[in-house]
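[1] Prediction below, plus the sequence it came from.
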Amino acid sequence: MSQPQPARRIALDVIMAVRDSDAYANLLLPVRLGRAKLSEADAGLATELTYGTLRMQGYYDRVIAMAANRSTDKIDPAVLDVLRLACHQLLSMRVAQHAAVDESVELAKTVGSNSAVGFVNGVLRTITRTDTDTWRERVMAEAGSGEEALAFEYSHPLWVTRAFRQVLVAEGREAELESALAADNVAPRVSIAALPHESTVDELDAYPAAFSPVGVILDHGDPLNLAAIREGRARVQDEGSQLAALSLSRARPIRAGEQWLDLCAGPGGKAALLAAEARAGGAILTANELVPARAELVRKALAVFPSPPEVWELDGTEVGALYPASFDRILVDAPCTGLGALRRRPEARWRKQPSDVAGLGNLQAKLLASAIAALKPGGLLAYVTCSPHAAETKAIVTSVLRRAVDIERMDTPAVLQSIVKEPLDLPDATHVQLWPHRHGTDGMFIQLLSKAQVEWVTG
């Protein structure tokens, strides 16, 4: 029996682990590729197969259901994974049909019975008899609305599509919905942050980032080939995350002795950038991360500094009560659905549910209220999420500020425009919502807040 090509075998293994064990593709795939020691071309193929299949899973499931004449929930999960992987090759890649079908049949032999192998062969032969455009037309014909058609075509859950549309309508940019969905299906380029006073943009062999004054873009190659990355003086970090941290550190001049807090610091990317900024200005950063394993990642990220910032492992919702009015600047990078990073974590769109938004909203509000309590009068706070969903962004700020009479929204766009190298395309608002399709960053939400010289009011 011939063996499946290694790149396809690795892609299938990762896809199955994502489904079976809630594994994260962006964490597991590099490990599998490192063990396999594939050529650069084969590693690239495995990467495209894995991420592409996970991104377009919803669309491929509709094609498979039509070709198999049965619902996908009636198909053995491992066999369905093989079919999804084959669909990506047949419908979205320039792979010869016979190669895609033959290799998929070989994969089916490793996970299914003889009847399953025959089933896979039959379904894929049916798919190959119809061209890509016709399959698209058939899928679109099942949509009950234009909004649902976009959800089908760009392989997003309908609730996510509607959430994006709601935010874009509020921005007066509803026409951008299709572009926003399409951008989630394009692999992001590697963004790197040069930690100020530890490394420089010029030192990094890459293109300057569009907006971040400390950022570069690596178009190809392994970031670990850069000495500054290996030594921790620069970090792989999305440009949107860089701007979120810089909006707090550069909102106004730093006074020596300022106390800063990163309330939800794991895994440590923004904390490292804030630590570099604080060190340059004579401020003192404290990082907090409740989960011990993530706290260790924060310590590792901060180890580059001669005197690394202290890392607490406290419940962020209790920090305000434990350390009232203690910090001059606080970053609340709140846990969220991550809907702004779907291009980077393709499986997230299928894992998250509308109920997750409500559950996280309660935590986000508590963290923000705690941070406000921990903020000194006259202090600055940045509330940040990697999600454009209104219930995780504007709604949280509004709900908490109803009780925080001493807190004001700052003109966040004005602050950010004063920091970036090129003007950002931003609607008129007090907050900033970055978008992959508009800015080339993850979908970061940033709202700067300032505390007046009065006490926090409860009740």
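    Structure received. Numbers count the residues shown, from 1 in each chain.

[2] going forward, measure contacts between C-alpha atoms and count neighbours the same way
    Will do.

[3] in the stretch 51-200 of the chain, which spans are helices?
    57-68, 77-92, 97-111, 114-128, 132-141, 146-153, 158-170, 177-183 (DSSP state H, counting those that start in this stretch).

[4] List the buried residues of the fourth one.
    If I follow you right, that is helix 114-128. Buried residues in helix 114-128, counted by 16 or more other C-alpha atoms under 10 Å: 116, 117, 119, 120, 121, 123, 124, 127, 128.

[5] Count the neighbours of the nearest residue to residue 178 once chain neighbours are set aside for me.
    Leaving aside its sequence neighbours, residue 178 sits nearest to residue 150 (C-alpha to C-alpha, 6 or more residues apart in numbering; 6.8 Å). Neighbour count of residue 150, defined by other C-alpha atoms under 10 Å: 20.

[6] Equivalent analysis for residue 209, please.
    Residue 209 has 21 neighbours, counted by other C-alpha under 10 Å.

[7] ok, back up a step: separation between the residue nearest to residue 178 and residue 59?
    Distance, residue 150 to residue 59, using C-alpha to C-alpha, to the nearest Å: 11 Å.

[8] quick revisit: ok, so of the buried residues of helix 114-128, who is nearest residue 396?
    residue 127 (46.0 Å; C-alpha to C-alpha).

[9] before we move on, back to that, just name the most buried of the helices of the stretch 51-200 of the chain.
    Ranked by average neighbour count under the criterion mean count of other C-alpha atoms under 10 Å, those are headed by helix 77-92 at a mean of 23.

[10] Please name every helix or strand in contact with it.
    helix 6-21, helix 40-55, helix 57-68, helix 97-111, helix 114-128 (3 or more C-alpha pairs under 8 Å, 6 or more residues apart in numbering; DSSP states H and E).

[11] Hmm, residue 192 is touching residue 238, no?
    Yes: with contact defined as C-alpha atoms under 8 Å, residue 192 reaches residue 238; the gap is 6.9 Å.

[12] want to compare, so here's the second one:
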Amino acid sequence: MSEQSRSQHHRPRRGAESGRGGRRSGPPPRPRDPARRVAYDVLRAVEQRDAYANLLLPVLLSERGVHGRDAALATELTYGTLRRQGTYDAVLETCVDRTLASVDGEVLPLLRMGAHQLLSTNIPPHAAVGETVDLARRVVGHHRSRFVNAILRKVSARDLEEWTAIVAPERDRDPSGYLSVVHSHPRWVVKELARALGERAKDAGLPRTEELLKAHNERPRVTLVAKPGRSKVSDLEEAGAEPGRYSPFAAYLPEGDPGAIREVRQNRAAVQDEASQLVALALTRVDAHGEDRRWLDMCAGPGGKAGLLASLAGQRDARLVASELQPARAGLVAGAVRRAPRDAGRAIVADGTRPAWRREVFDRVLVDVPCTGLGALRRRPESRWRRSPENVVELAPLQRELLTKAVESVRPGGVVAYVTCSPHLDETDVIVQGVLSERDDLELLRAPDYLDEVPDLAAGPEGRYAQFWPHVHGTDAMFLALLRKRNG
């Protein structure tokens, strides 16, 4: 189910009860306020089990039969709370007489969800407090529900603007801290995004960084890919989609469930961010200087880019090997490449750091390395609270090794695309330059030249990288470097 929003008060339907002698007939009654209960269960799972909201929420909505306005409210409460969690935590810290970290893990999602209703929706304050406290009685008990009631009544005493003036640092003195609180991102993330954008704290309050942070807190549109040779954008338009802005295979779905579209059900189309489509497309546009029959997607899970590459390979009489380390994800890849034109895609379980293939055998290699995912914070807002600078340090050796193995896997004259869904410079430029410094057989191509339809992509040395941005292109912040292996 695609993410939707709802900002008005909603009184949920009750389960029907009938029958003689007080006995219930038909299906069991729905729980009171199913929307808030689903949102609470997702938020708690995110906090306690590191669950991903975009995976768990649609499952719970389906399992519990929550549809329509209730589903829209549950979605708004879930994603809105996660996106604005940092702001709400700053407010709650002033309302709780102890550290927020000491608050019971079962109670904290209730406080955050209540704060979201009070500060960022049009739900009347009495309903926001009353419904959340009622839910608290049922999930954490009467005693702790009184604590929830007391804190939310303190929150309701001011609106968001008034609270911001109290809890946020002064912008002129601490622009990173101000943006961190106001736009709900960890301070270190704000600083690294500013660094990637080439802004410094003294640059009049980091205006471009602020635009990016705002974009992270907006609802992303659902983007579809029409797999070449299997469907067309016009097919998706007939299902209510609109043509994409840049990719020739993209379509935007304004509303509705993409799974209800025939082409998606039949694996002839899929959900895929437009930047993800374009970095794969760019690889196929580079002259491979010779034979062009063997392609490799080296870290293919869950299969979005592999599905597109397999379709493009089939149209050229080429073959794609899609490698993935985790068997479960390899199964997803196999589904994504299934029935590509001329059966051009094959998924295998393999470790990219210990390749199961010969050296210098492929004409084109895509290596979309594991990363912090800071480029997809619109879709996975909880990621901003899970990542730390230590994660960047831990991932760097793997990223560098995978790029090195990709270079070893491509033949002389062939091309490697290094891709991350993170704009963090230590995951992009630092990795690419590190590998370039160790080898004299690589040429860094100018990636934006292969994506002429997209403006304002150039980044890095002499503008040779392509960097997408949510606030500029309306896509995830995908990074692309194209490397050619020299002959001899």
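    Yes, it's here. Given the structure is predicted, the values throughout are model-derived calculations rather than measurements.

[13] before we move on, back to that, save the helices of the stretch 51-200 of the first structure as CSV, and put in distance to residue 401 of the first structure too.
    CSV is the format used below for these (distance: least, C-alpha to C-alpha, whole Å):
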stretch, distance to residue 401 of the first structure
helix 57-68, 39
helix 77-92, 46
helix 97-111, 54
helix 114-128, 54
helix 132-141, 43
helix 146-153, 33
helix 158-170, 20
helix 177-183, 30
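
[14] Hmm, residue 258 of the second structure is touching residue 271, no?
    Yes: if you go by C-alpha under 8 Å, residue 258 of the second structure and residue 271 touch, sitting 7.4 Å apart.

[15] about what we covered before: got CSV for the helices and strands packed on helix 77-92 of the first structure, with distance to residue 350 of the first structure too?
    Converted to CSV, those look like this (distance: least, C-alpha to C-alpha, whole Å):
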stretch, distance to residue 350 of the first structure
helix 6-21, 10
helix 40-55, 9
helix 57-68, 8
helix 97-111, 23
helix 114-128, 23
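
[16] Of those, which is nearest residue 154 of the first structure?
    Checking those against residue 154 of the first structure by C-alpha to C-alpha gives helix 57-68 as the closest, at 7.3 Å.

[17] and the helix ranked longest in the second structure, which stretch of the first structure?
    Looking across the second structure with DSSP state H, the single longest helix is helix 389-409. Mapping helix 389-409 of the second structure onto the first structure (TM-score structural alignment) gives residues 354-374.

[18] what's the mean gap between the matching stretch and the aligned bit of the second structure?
    For stretch 354-374 of the first structure, the mean deviation from the second structure after alignment is 0.5 Å (mean C-alpha distance after the TM-score superposition for the first structure).

[19] Give the buried residues for that stretch.
    So stretch 354-374 of the first structure, judged by 16+ other C-alpha under 10 Å, has buried residues 357, 360-361, 363-374.

[20] Repeat that for stretch 243-263 of the second structure.
    Under 16+ other C-alpha under 10 Å, the buried positions of stretch 243-263 of the second structure are 243-244, 246-253, 258, 261, 263.

[21] Is it possible to get a markdown table of those that adds distance to residue 284 of the second structure?
    Below are those laid out as a markdown table (distance: C-alpha to C-alpha, whole Å):
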| residue | distance to residue 284 of the second structure |
| --- | --- |
| 243 | 22 |
| 244 | 19 |
| 246 | 16 |
| 247 | 13 |
| 248 | 14 |
| 249 | 14 |
| 250 | 17 |
| 251 | 20 |
| 252 | 23 |
| 253 | 26 |
| 258 | 27 |
| 261 | 28 |
| 263 | 24 |
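
[22] can you give me the strands in the stretch 151-300 of the second structure?
    222-226, 242-243, 250-253, 269-271, 294-297 (DSSP state E, counting those that start in this stretch).

[23] Quick one: closest of those strands to residue 122 of the second structure.
    Nearest of the strands of the stretch 151-300 of the second structure to residue 122 of the second structure, taken as C-alpha to C-alpha: strand 222-226 at 24.8 Å.

[24] average offset between that closest one and the first structure?
    Its aligned residues in the first structure lie a mean 0.5 Å from strand 222-226 of the second structure after superposition (mean C-alpha distance after the TM-score superposition for the first structure).

[25] still on that earlier bit, and the buried residues of stretch 243-263 of the second structure, which two are the farthest apart?
    The span of those, defined through C-alpha to C-alpha, is set by 246 and 261 at 21.8 Å.

[26] Tell me which residue is most central in the first structure.
    residue 341 (2.4 Å; C-alpha atoms, centre = their mean).

[27] Which helix or which strand is home to whichever residue in the second structure pairs up with residue 276 of the first structure?
    Matched to the second structure by TM-score structural alignment, residue 276 of the first structure sits across from residue 311. Element membership for residue 311 of the second structure, per DSSP states H and E: helix 304-315.
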